[in-house]
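Asker: For reference, the sequence and a predicted model appear below.
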Amino acid sequence: MVKTKHLENQSVIANIDWLSIFLYTALVFFGWMNIYSASLPLEETSIFDLSQIYGKQILFIGITLPVIVIILSLDAKTYEKYSLIFYIIGILLLMGLFIFGKTIKGQTNWYQFGGISMQPSEFAKIGTALFLSKYITESQTTFQTLKEQVIAMGIIFLPVAFIMLQPDAGSAMIFMVFFLVLYREGFPAWYLWTGFFAILLFILALVIKPVILLVLILLGCIIHFIYNKSIHRNPFIYAILAVVMSGFVFSVDYVFENVLEPHQKDRINVLIGEDVDMKKEGYNLNQSMIAIGSGGWTGKGYLEGTQTKGGFVPEQHTDYIFTTVGEEWGFVGSLSVVVCFLSLILRVTYLAEKQKNNFNRIYGYCVAAILFMHFFVNISMLIGIFPTIGVPLPFFSYGGSSLIAFTLLLFIFLKLDANKVNEW
């Protein structure tokens, strides 16, 4: 009895994962250093100058400190108990954009209050992660029924629908990573494979003539039918699959020309190597690769990047912040940042596996998945293997909404993890 009482009264702070906090702090600090370099004016001013981007980022970092204290002070059960409330708040904030939001470059995805801006899609990810974890835990679903699958997908696609109406395809795409978490919890794998092949077919249809691709699809279906060892294989199902895939291929051209926005088509053309003007459509990617490549093995030195100082890379302090790392810190510095991110993601995944509570475990997977998706997409678009879609690098890119939202996302899980010593 004494031992039980002692365990129940253990301090949550004493059991917090300090390795995760160290990695978080390192990324935030190194991120600010690169924001400072990317936004430093000709005449140096105080690092606390709020008229400068680096000064504002220090303010945002300062705001995260009381946010962290509040997160760690609240009862761990609060996040599970009120997960639906957090989710609803996120949805209402997204809906409110269509009345109170500010339109910037054709997108209505920001609230503007004087000099303060807030992007609700960053916070909607947290509410979705919490509520999705709550639903899976409370219903004890194994996703064997269509009803369970539809409810889980509905939780994900509701915020996605409002984000696409802004329109903000980049933020909406991040939500798709929740399907990896669903798959980990028993969601049918064919959903993931369908999505993967749909994306693959879309890309192939842009670079291969439809007739040739149709022949390849038919050959693929025939070969799979012949070598499929299942005694329940049905030629009718294969025929339907071939027709659906063929119809999808022939619809790609219409979607590309009539549905996608001009800037979206330009970004895809840059990715697939179509003939585009690299001084216009491909300018961002071209300058990004020049900056990263010019860094060599050890970089040009901190504050010595010529591409950075010349302002050749647009939005370098936000979505393209990693180009500063590549130019000034070189391959060694870039690799160090990549290792830090992967270490944090793997650490969160490891801690999630150790959870006694299903809600904590599933939410931990959500955190790791979101961080990985942002990291992977951001780095990929800078080196030309993914279209430029405006996805920030967690803890690194400039922005209060991004930094505070990712801090909330991570430290809620660290609070849940620290509290596991009091769970039975």
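Answerer: It's in.

Asker: From now on I want contacts and neighbour counts done on CA atoms only, so please keep to that.
Answerer: OK.

Asker: can you pull the buried residues of stretch 69-83?
Answerer: Using 16 or more other Cα atoms under 10 Å as the test for burial, stretch 69-83 gives I71, L72, A76, Y79, E80, S83.

Asker: out of everything not next to it in sequence, what's closest to the fifth one?
Answerer: Closest residue to E80 in three dimensions, ignoring its sequence neighbours and counting by Cα to Cα, 6 or more residues apart in numbering: K134, at 6.3 Å.

Asker: Please compare the first structure with the one that follows:
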Amino acid sequence: MRDSDIHINRVDWVVVTIYFALVIFGWFNIYAAVYDSQAPQSMFDMSINSGKQLVRIGAAVILIVLIMVADYRFFENLSLYIFIAFMLLLLITPIFGKVVNGQRAWFEIGPIQIQPGEFAKFATALALAKVMERPTFDLTKRNHQLIAFGVLLLPVAFILLQPDTGTAMVYFAMLLMFYREGFPQKYYLLGFGFIALTLLSLGIENNLYLAIGIGVIILFLILLGKKSWQKVVAFSLIGLGLIAYSYSIDYVVSKLPEHQQNRIMVLFNPNLDPLGVGWNVTQSKIAIGSGGLFGKGYLEGTQTKFDFVPEQHTDFIFCTLGEEFGWAGSLVVISLFVTLLVRLVIMAERQKNRFSRVYGYCVISILLFHFMINIAMTVGLFPVVGIPLPFFSYGGSSLWSFTILLFVFIKLDSSRALQLGRFK
């Protein structure tokens, strides 16, 4: 029996079916986002986004075929070379790339625009899987931690030079894979603590309030009696540290570009300048809320028709879904994503070697991050950072990079019987 026969028989068709369901549903919503009832055009018209996206879907199918007919060892053996190639590409992007929306993050090849930062996610996942494939690799050891973080942070540093904060953030999602592979839990608790403190610092308009609150608690400890002086000293030092950290966060935010500062401000004050910096999020929530239980009907979305929500075919595609298909349609799409992620966890846990498992959890981490942040962004629970909805949003780089990311894992999973006994 040929290897290709074994692979086809072991392909997880549930994941493949969900992938195509999301891509097709996304294509219909992209058409709805650009539909003009006064001058309707065919979905297949190459002059509008739905027609262009259909070509990209066709290219994605070709990528799928190439991945599935390739030898599964190709991705493992060339993983570090692929990573190095993309790091070089990221390094030259800020120099030779095309500026789009204030970011030099794209290369233009004829009619095609390619965003290397999107494809580098796949390369980074492969590289992490390669350096961590041996059972002797231990994330509790300092030198092994440095190696893993070096691989993870290198593309982040290059992408921040573009600068593309949203794409850079995605790479930190792979810390979920680190947790599965044994990275100490205490660091996650420390990280969550800093995140909570950062949100608190950003949410409190005047750091004087934070200082007063800490002072009141210190006074309360003093009143407890002389035996509490150690607690008073300890808490005073912690309090001073918190205040210093809060002021440092304010300083860092003040150095961000104005549009990024505005997005953070809108997160904590949704009513801030609803006709200006808060316009996107305000109109997004109106669009989703107006859909009600079952939506206004396909191609009947008024927010969509009159372009109230900018970038509705890309980062805010969920608005079109919510307005035209309502709560029920949104629930169907969210259920598809959740089912996909659960299925990928099952696939990751049944792998026969660590390379495939690590890569699988990288795929899960990236898809989960995009799914959660994109929806949170459209309903005002997260700043607008330009995170597309996987397989759903308009764009070639996004669709192709997610397709490669997912189907390489499907290929590895379909070949797991051939990998039995390796890396014992």
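Answerer: Yep, that arrived. The shown structure was predicted, so the numbers you read here are calculated from the model rather than taken from an experiment.

Asker: The residue nearest to E80 of the first structure contacts I85, doesn't it?
Answerer: No: contact criterion Cα atoms under 8 Å: K134 of the first structure and I85 do not qualify, at 11.6 Å.

Asker: more crowded one of the two?
Answerer: Neighbours were counted for K134 of the first structure and for I85 using other Cα atoms under 10 Å; K134 has more, 23 against 15.

Asker: For that one, give me its contacts.
Answerer: E80, S83, F359 (Cα atoms under 8 Å, 6 or more residues apart in numbering).

Asker: just curious, which of these is nearest to G390 of the first structure?
Answerer: Nearest to G390 of the first structure among those is S83, at 27.9 Å by Cα to Cα.

Asker: middle-most residue in the first structure, spatially?
Answerer: H374 (3.1 Å; Cα atoms, centre = their mean).

Asker: Just after the helix or strand hosting that one, pick out the following helix or strand.
Answerer: Assigned by DSSP states H and E, H374 of the first structure belongs to helix 358-382. On the C-terminal side of helix 358-382 of the first structure, the nearest following helix or strand under DSSP H and E is helix 400-418.

Asker: circling back to that earlier point, state the span of the second structure onto which the helix holding H374 of the first structure is aligned.
Answerer: Using TM-score structural alignment, helix 358-382 of the first structure corresponds to residues 354-378 of the second structure.

Asker: How many residues are close by the counterpart of I151 of the first structure in the second structure?
Answerer: Using TM-score structural alignment, the partner of I151 of the first structure in the second structure is I147. Other residues within reach of I147 of the second structure, judged by other Cα under 10 Å, total 14.

Asker: Doesn't I147 of the second structure belong to a helix?
Answerer: Yes: assessed with DSSP: H, G, I helix; E, B strand; the rest coil, I147 of the second structure lies in a helix.

Asker: Tell me the spacing between it and Y171 of the second structure.
Answerer: 15 Å (Cα to Cα, to the nearest Å).

Asker: so where's the longest strand in the first structure?
Answerer: strand 107-113 (DSSP state E).

Asker: in the host helix or strand of S236 of the second structure, what counts as buried?
Answerer: Per DSSP H and E, S236 of the second structure falls inside helix 229-254. Buried positions in helix 229-254 of the second structure, judged by neighbour count with 16+ other Cα under 10 Å: V232, F235, S236, G239, L242, I243, Y245, S246, Y247, I249, D250.

Asker: what's near enough to touch the second one?
Answerer: F235 of the second structure is in contact with I218, counting by Cα under 8 Å, 6+ apart.

Asker: returning to what we had before: what separation do you get for the aligned partner of the residue nearest to E80 of the first structure in the second structure and I214 of the second structure?
Answerer: Using TM-score structural alignment as the criterion, K134 of the first structure maps onto K130 of the second structure. Going from K130 of the second structure to I214 of the second structure by Cα to Cα gives 47 Å.

Asker: do the same with G241 of the second structure
Answerer: Separation of G241 of the second structure from I214 of the second structure (Cα to Cα) stands at 11 Å.

Asker: Check G166 of the second structure too.
Answerer: 34 Å.

Asker: Now check Y72 of the second structure against the first structure: what is it aligned to?
Answerer: That one, Y72 of the second structure, aligns with A76 by TM-score structural alignment.

Asker: which ones are touching that match?
Answerer: A76 of the first structure neighbours (Cα under 8 Å, 6+ apart): K415, L416, N419.

Asker: next one: the helix holding S236 of the second structure to chain centre, how far?
Answerer: 31 Å (Cα atoms, centre = their mean, to the nearest Å).

Asker: and after that helix, which helix or strand comes next?
Answerer: helix 258-268.

Asker: what range in the first structure does that following helix sit on?
Answerer: Aligned using TM-score structural alignment, helix 258-268 of the second structure spans residues 262-272 in the first structure.

Asker: Ok, stretch 161-173 of the second structure next?
Answerer: Mapping stretch 161-173 of the second structure onto the first structure (TM-score structural alignment) gives residues 165-177.

Asker: Identify all contacting residues around the matching stretch.
Answerer: Residues external to stretch 165-177 of the first structure that are found in contact with it (Cα under 8 Å, 6+ apart): 98, 106-109, 121-122, 125, 156, 160-161, 163-164, 369-370, 373-374, 389-391.

Asker: Which helix runs longest in the second structure?
Answerer: helix 317-349 (DSSP state H).

Asker: distance from it to the first structure after superposition?
Answerer: For helix 317-349 of the second structure, the mean deviation from the first structure after alignment is 0.5 Å (mean Cα distance after the TM-score superposition for the first structure).

Asker: other SSEs contacting that helix?
Answerer: The helices and strands touching helix 317-349 of the second structure, judged by 3 or more Cα pairs under 8 Å, 6 or more residues apart in numbering; DSSP states H and E, are helix 13-34, helix 279-290, helix 354-378.

Asker: quick one: the helix or strand harbouring G193 of the second structure to helix 258-268, angle?
Answerer: G193 of the second structure belongs to helix 185-203 when assigned by DSSP H and E. Interaxial angle of helix 185-203 of the second structure relative to helix 258-268 (axes from the mean of the first three to the mean of the last three Cα atoms, to 10 degrees): 90 degrees.

Asker: for helix 185-203 of the second structure, packing partners?
Answerer: Applying 3+ Cα pairs under 8 Å, 6+ apart, we find helix 185-203 of the second structure packed against helix 229-254.

Asker: how far off helix 258-268 does the helix it packs on point, in degrees?
Answerer: Going by the same axes, to 10 degrees, helix 229-254 of the second structure makes 130 degrees with helix 258-268.

Asker: burial of the closest residue to Q303 of the second structure other than its chain neighbours, as a residue count?
Answerer: Excluding the flanking residues, the one nearest Q303 of the second structure by Cα to Cα, 6+ apart is A287, at 5.7 Å. Neighbours of A287 of the second structure under the rule other Cα under 10 Å: 27.
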